[in-house]
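> how would this look folded up:
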Amino acid sequence: MPRVAKLRNSLEFRIVYEKGARYDSRLMTAFVRRNDYGRHRLGITASRRVARRAVERNRLKRLLREAFRLSGENLKTTQANYDWVLNAKRSLLKVKLAAVLEDFLGLLARLTRDEGISGG
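From the prediction side, this is the model:
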């Protein structure tokens, strides 16, 4: 993922948390906020509360990053570009990539539906 496609500092994360919409699913919580950067940007968190060992937290982050990457064509269907912060949930430790991808696509469908309601 290119450097410009990542949320890099705490200010960027905080803006998305405070001003973005929240979408909960079984495996993750997504905070989403429209941006003017011409591309979707991603930030991922996996706290020690979710996974005690660093190797587990890193796996969670890899799964979320890969699900986001594989959803590239579906992300293009949104009316705008967004900053995404994906927070891993503990249940993510027990699933494979296919389940993560399905869960993320469900969140994306809800966002797309909400875009239509709010006029984008």
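
> Every contact and neighbour count from this point should use C-alpha atoms.
Will do.

> which residue is nearest the middle of this protein?
Leu86 (3.5 Å; CA atoms, centre = their mean).

> outside of whichever helix or strand that one is part of, which residues touch it?
Per DSSP states H and E, Leu86 falls inside strand 81-88. For strand 81-88, the surrounding residues in contact (CA atoms under 8 Å, 6 or more residues apart in numbering) are 7, 13, 16-17, 27-47, 50, 60-61, 64.

> Also this sequence, please, to line up against the first:
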Amino acid sequence: MTAEFGFPKACRLLDAAEFEAVFAQSQVSSDRYFTVLMRANDKGHARLGLAIAKRKIRKATARNRLKRIIRESFRLNRPQLPAADFVVLAKPAAATAERDVLWESLARHWQRLSAAAAAA
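Purely as a prediction, here's the structure:
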């Protein structure tokens, strides 16, 4: 495995202030499974934050499964993503969706937000 596909601590949103900055001002991509927020950063690489609400996804196993899928998708797509902070929020439909459907949904979000960042 090469370092470019890793998921080090530097590629994560770690504190509330970083999440708040993304929630306060961001570009949004949404579908029936996820809402993905993006805000440009000055770090030089993409960073990920997860906001998988217990109110939306009741079962802990479903929340953990979604987090694993999102992290893996982000990890593999990170080299192509712009230098931005991403926050992924899950919708209730994601809890029961197949992995392939979720994977395609996330790929569309990454592509859509990358194009939006390039146009800006």
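
> quick one: TM-score?
The TM-score (TM-score structural alignment, normalised by the length of structure 1) is 0.84; 114 aligned residues with a CA RMSD of 1.6 Å.

> residues in structure 2 aligned with the strand holding Leu86 of structure 1?
Mapped onto structure 2 using TM-score structural alignment, strand 81-88 of structure 1 spans residues 83-90.

> Please name the nearest non-neighbouring residue to the corresponding residue of structure 2 for Gly72 of structure 1.
Using TM-score structural alignment, the equivalent of Gly72 of structure 1 in structure 2 is Arg78. Using CA to CA, 6 or more residues apart in numbering and skipping the chain neighbours, the partner closest in space to Arg78 of structure 2 is Ala46 (6.3 Å).

> need the contact list for the one you found.
Per CA under 8 Å, 6+ apart, neighbours of Ala46 of structure 2: 11, 78, 81-86.

> out of those, who has the most neighbours?
Within these, most neighbours by other CA atoms under 10 Å means Phe86, with 29 neighbours.

> that older thread, am I right that the match of Gly72 of structure 1 sits in a strand?
No - if the criterion is DSSP: H, G, I helix; E, B strand; the rest coil, then Arg78 of structure 2 is helix and not within a strand.

> which parts of the longest helix along structure 1 are buried?
The longest helix of structure 1 (DSSP state H) is helix 97-118. Neighbour-count burial for helix 97-118 of structure 1 flags 100-101, 103-105, 107-109, 111-112 (criterion: 16 or more other CA atoms under 10 Å).

> would you list these in CSV and tack on distance to Leu93 of structure 1?
Formatted as CSV, the buried residues of helix 97-118 of structure 1 follow (distance: CA to CA, whole Å):
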residue, distance to Leu93 of structure 1
Val100, 10
Leu101, 14
Asp103, 14
Phe104, 15
Leu105, 18
Leu107, 19
Leu108, 21
Ala109, 23
Leu111, 25
Thr112, 27
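
> which two from those residues end up farthest apart in space?
Val100 and Thr112 (18.3 Å; CA to CA).

> What lines up with Arg108 of structure 2 in structure 1?
Aligned partner of Arg108 of structure 2 by TM-score structural alignment: Gly106.

> Report the separation between its match and Leu64 of structure 1.
Plainly put, Gly106 of structure 1 is 14 Å away from Leu64 of structure 1 if you go by CA to CA, to the nearest Å.

> What of Leu27 of structure 1?
On the measure of CA to CA, Leu27 of structure 1 and Leu64 of structure 1 end up 10 Å apart.

> The two: who's more crowded?
Taking neighbours as other CA under 10 Å, Leu27 of structure 1 and Leu64 compare with Leu64 leading, 27 against 21.

> No more questions from me, cheers.
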